[in-house]
Structure formats: structure tokens, C-alpha cells
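Undergrad: need the 3D shape of this:
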Amino acid sequence: MSFQKVFLTTLAVLSLCSSASSQETLQIAVDQSFEVVSQTVEDASLTPVLTIDHARLAAAEGVEMPPSRVQLFSDLRVNTMILQQNVRAGLDLPFRVLSYAENGASKVIYTPGSFLAQRHPLTSGSTLSDFDKRIEAAFGSLKDTTPQPMATEGVDRDFAIIELRSQFPVAETVDRLKKAITAQSDTIWFGEIDFQREAATIDVELMPAQLLLFGGPAPGGVAMADFPAIGLDAFCQKLLVYAGEDGKAIVLFNDIAALAELHYGHSAKPHAMLNKRLTETFANAITQ
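TA: Just a heads-up that it's a prediction; the model follows:
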């Protein structure tokens, strides 16, 4: 082998090693910010709901994406106050915080009360203030990374929401949707939140409303590869099922392409493909 070839090969190996080292450093930084928030959630008497390691789940399916870990946590009183004003805001409950890497830096982003207020018109300033105070309580111990609220410019009523009408009541609609989702081999079922049942524990009557949580590590990883910030709200995927005036369920879920455009100013083909797949899957489950 010539000296030139050896030199170029050495450079290539060093470049790969440097890239791997950089990725490992970013993963460590993301893990650290995630763990700090997780501990502070506990210290602030907030209720952990779900954590998802987007990148590691995707890697297990052979899909590469930047480090990304989201956590959902809750305050029952704040949740219930918001749902009493507008049950559709359940699509954006509970609190969400994303630790992720982008452009060589570790970042933390969260969903602020202003996003809920614009997307699901909420009028109580005190309720929104309580929402922000409680989510910000989870950041008290963060030192190296300053959490940033997600952008809300251009967000208006029902922004990025896809709505379907079910032929069935909430309980049967939930059963049908859960069967359709878990029948897909590339999908993980994370769980569900029964908002009505939770509200009853503090003696508040609420209409039937449930939030279903699931995700596909491989298709989700592809969709997030160049758009990691959408791991905050588009993934895991969420379905809000609540009772309409006629007793039949209304189903809401996120428009992935629209959320990508909110975060990055543009979307990509995988986002549109997932929107189409999800819409067809849900519509078939609740209309047949």
C-alpha cells in the first residue's frame, strides 16, 4: 500500500473515531440533563408518567438518530383544571420535557402553557401560570443547559391537530384503537391515561377522556433523524379520545408534518407518510 493510501486511510479512521467520540460525549450530556430533570421531578412532588429513549430504541431497530430522551410527568390538580376548561387540551397533557442533541450541542426543550393556550384556547391565566410554575419546577437543578420553551409563533386554534369521529362510545373506541395499534409489529404500546378516572380521585366530574401513548421506534427514528426536536410532541405518538355531545367518541392526534414545520420551518417525506399511515389505521378501527 502506498504512503498516500495509508495516510488517507489513517485520516478516515481518525475521523470515524472522532465522530464516535463526539456522539458519545453528546449522549452523555443528554443523559445527564435527562437524569437531573428526572430527579428534580421527584423532588418537586411531580408524578412521573413515562420516559422514552428515542435514540436507543431506534438503534435497536437499526435506525440511527441523534441522542434524544423525552419524559412525561404530571400534576393531577393542574391537569384537571385545564381539562375542565377544554378537554381537547388533554392532547398536550401531561408535562413534557425533551433532552436531545442537535448541531453538536446538548439541549433541553419543553412545552409551555402558552402553547396549550393558543392551540386549545384557554382563558384562565392562573391555570396557565400554575402549569408553567409546575413544569419549571423540574428545571431547578439544571446548571449546564438552559431549558427553552418550544416556539409558539403561528400556533392558533387546533393547530396541527388531526380529528376523526368514531361510530362508537369512548370505551369501545379505545379498545378498537388499542387493538389496531398493538397489531402493528413495529409499534410499542406505552400505556394510557384515564383523565376522567384521575379527576374523580379529587372529586371532580369530567367527561370520559383517555390519552393513549404508543410509538414505532424504527419509523419514528427515521422521522426524527434530521428533526430531533419533534421528539417533544410528535413522539411518542398520542391519541386523545373523548366523548362528543352525541356520546360517540372524538379522536385527536398530532399532525407530524405540521409539528416539524413549527420546529424547523419545513417537513420531510417520512412525516407525511406517517400521517397517512396513522390516519388510515385509526379511521379503519373506529368506523368499521
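Undergrad: C-alpha from now on. contacts and neighbour counts both.
TA: OK.
Undergrad: now the residue positioned nearest the centre of the chain, what's its secondary structure?
TA: The residue at the geometric middle of the chain, judged as the C-alpha nearest the mean C-alpha position with C-alpha atoms, centre = their mean, is residue 233 (3.3 Å). Following DSSP: H, G, I helix; E, B strand; the rest coil, the label given to residue 233 is coil.
Undergrad: show me the helices in this structure, by range?
TA: Along the chain, the stretches classed as helices by DSSP state H are 3-43, 54-60, 76-85, 113-119, 125-136, 170-182, 195-200, 217-224, 256-264, 269-287.
Undergrad: ok, which of these comes nearest residue 153?
TA: Residue 153 sits nearest to helix 256-264 of all the helices of the chain, at 8.1 Å, using C-alpha to C-alpha.
Undergrad: tell me which other helices or strands that closest one touches.
TA: Secondary-structure packing of helix 256-264 (3 or more C-alpha pairs under 8 Å, 6 or more residues apart in numbering; DSSP states H and E): helix 269-287.
Undergrad: buried ones in the helix it packs on?
TA: Using 16 or more other C-alpha atoms under 10 Å as the test for burial, helix 269-287 gives 270, 271, 272, 274, 275, 278, 279, 282, 283, 285, 286.
Undergrad: I have a second one here; can you model it like the first so I can compare?
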Amino acid sequence: MIRTAIAVFALTAMPALAEMVTKPSPHSVAETADRLVAAAEGAGASIVARVPHTKAAASVDMELPEAELVIFGNPKAGTPVMQEDLRAGLVLPLRVLVHAADDGTAVTYQTAEDLFAGMDIDPAGEAAARIDTALGNLTDAAVAE
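TA: Below you'll find the predicted structure:
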């Protein structure tokens, strides 16, 4: 009985699987990442970093499929979210992974609901909606023909 209770508790305490959105891109990883950066900057965001995962792996004589993480944000949009719950700083600025996929290139990101799970941020609120809209629009621009 105690083991069953512990197992049930352990399963319910585990975080839910991340909800991610993946979109195919007709462009190379590098071009898709460049297009994402241009779209983000055009929307007023600042690029915090571009993390070349594949190059990092190669630097230690390991291999990864082509992948680059683009980290970007806008303090005007992110600060109100962090004012609601400072722990949002764990997931802000926003991140989009541009990567090789089975059939070419793709972009992947987490939804606002998933990003802020367990925080005191309303997943149906205005801030979450703005983030989801921004991520959707910027990734759409990156993968557009």
C-alpha cells in the first residue's frame, strides 16, 4: 500500500511533458536561423545569443545533427511577465531551436502555457497570449517560402 502511494505521488509530482510546436522550413538551418533573427529584430526584439550546438559538439570531437538555438527577447514584453512571477526569468528570454529534421529543417519552441507551468502566471492571460502570438508570427516568418 505504501509503495503504491509513493508511486502514485511520484507520477503526479512529475512535470508534464513539454508542449512544443514544430514547423518545417524549406530553408537550410543557417538560413532559417538568419530569417528568425531578422524577423525578431524587425519586431523590436533583441538577439541575446545564437548557440551553435553542432559546432559546440564538434569542438569536443562529438557529432550532432545541425542545430542552432536562437535566444531573443524584448524587455517591454518580458518585464511585465517577470513582475507577475520572477521565476519567469528561468525561461525568458525566449528560445527557438532551428534544427535538422528527418525531411529537411524545422523550428521548435515551447508554448507559453508550458513555459510558465507551475508559475503564478495566468496561462490564458494577456502576457501568455502575446508570447504565443509572437513566437507563432516570428517562426512563421522564418519558415515562409
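Undergrad: that older thread, most packed of the helices of the first structure?
TA: Taking mean count of other C-alpha atoms under 10 Å as the contact definition, the stretch among the helices of the first structure with the greatest mean neighbour count is helix 217-224, which reaches a mean of 24.
Undergrad: give me the range in the second structure that that one lines up against.
TA: Aligned by TM-score structural alignment, helix 217-224 of the first structure falls on residues 75-82 of the second structure.
Undergrad: for that stretch, which outside residues touch it?
TA: Residues external to stretch 75-82 of the second structure that are found in contact with it (C-alpha atoms under 8 Å, 6 or more residues apart in numbering): 88, 89, 92, 93, 121, 127.
Undergrad: what's the average distance of that stretch to the first structure?
TA: Overlaying the first structure shows stretch 75-82 of the second structure at a mean distance of 1.1 Å from the equivalent residues (mean C-alpha distance after the TM-score superposition for the first structure).
Undergrad: just the buried ones from the contacts of stretch 75-82 of the second structure, in ChimeraX syntax?
TA: With 16+ other C-alpha under 10 Å as the criterion, this ChimeraX line picks the buried residues out of the contacts of stretch 75-82 of the second structure:
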select :88,92,93,121,127
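Undergrad: which one of the contacts of stretch 75-82 of the second structure sits closest to residue 70 of the second structure?
TA: When the contacts of stretch 75-82 of the second structure are ranked by distance to residue 70 of the second structure (C-alpha to C-alpha), residue 93 comes first, at 10.0 Å.
Undergrad: need the contact list for that closest one.
TA: With contacts defined as C-alpha under 8 Å, 6+ apart, the neighbours of residue 93 of the second structure are 48, 71, 72, 73, 74, 78.
Undergrad: to which residue of the first structure is it aligned?
TA: With TM-score structural alignment as the criterion, residue 93 of the second structure matches residue 236.
Undergrad: if I look at that match, how far off is residue 190 of the first structure?
TA: Taken as C-alpha to C-alpha, to the nearest Å, the spacing of residue 236 of the first structure relative to residue 190 of the first structure amounts to 8 Å.
Undergrad: can you list residues touching both of those two?
TA: 213, 214, 215.
Undergrad: please name the residues that touch the equivalent of residue 285 of the first structure over in the second structure.
TA: Matched by TM-score structural alignment, residue 285 of the first structure corresponds to residue 142 in the second structure. Contact analysis of residue 142 of the second structure by C-alpha under 8 Å, 6+ apart lists 25, 32, 33, 34, 35, 36, 39.
Undergrad: now with 6 Å, please.
TA: By C-alpha atoms under 6 Å, 6 or more residues apart in numbering, the residues touching residue 142 of the second structure are 32, 35, 36.
Undergrad: would you confirm that residue 188 of the first structure contacts residue 215?
TA: Yes: taking contact to mean C-alpha atoms under 6 Å, the distance of 5.3 Å between residue 188 of the first structure and residue 215 places them in contact.
Undergrad: what about the two, which has more around it?
TA: Just comparing residue 188 of the first structure and residue 215: by other C-alpha atoms under 10 Å the higher neighbour count belongs to residue 215, 20 against 16.
Undergrad: for residue 29 of the first structure, see how far away the more buried one is.
TA: With distances defined as C-alpha to C-alpha, the gap from residue 215 of the first structure to residue 29 of the first structure amounts to 24 Å.
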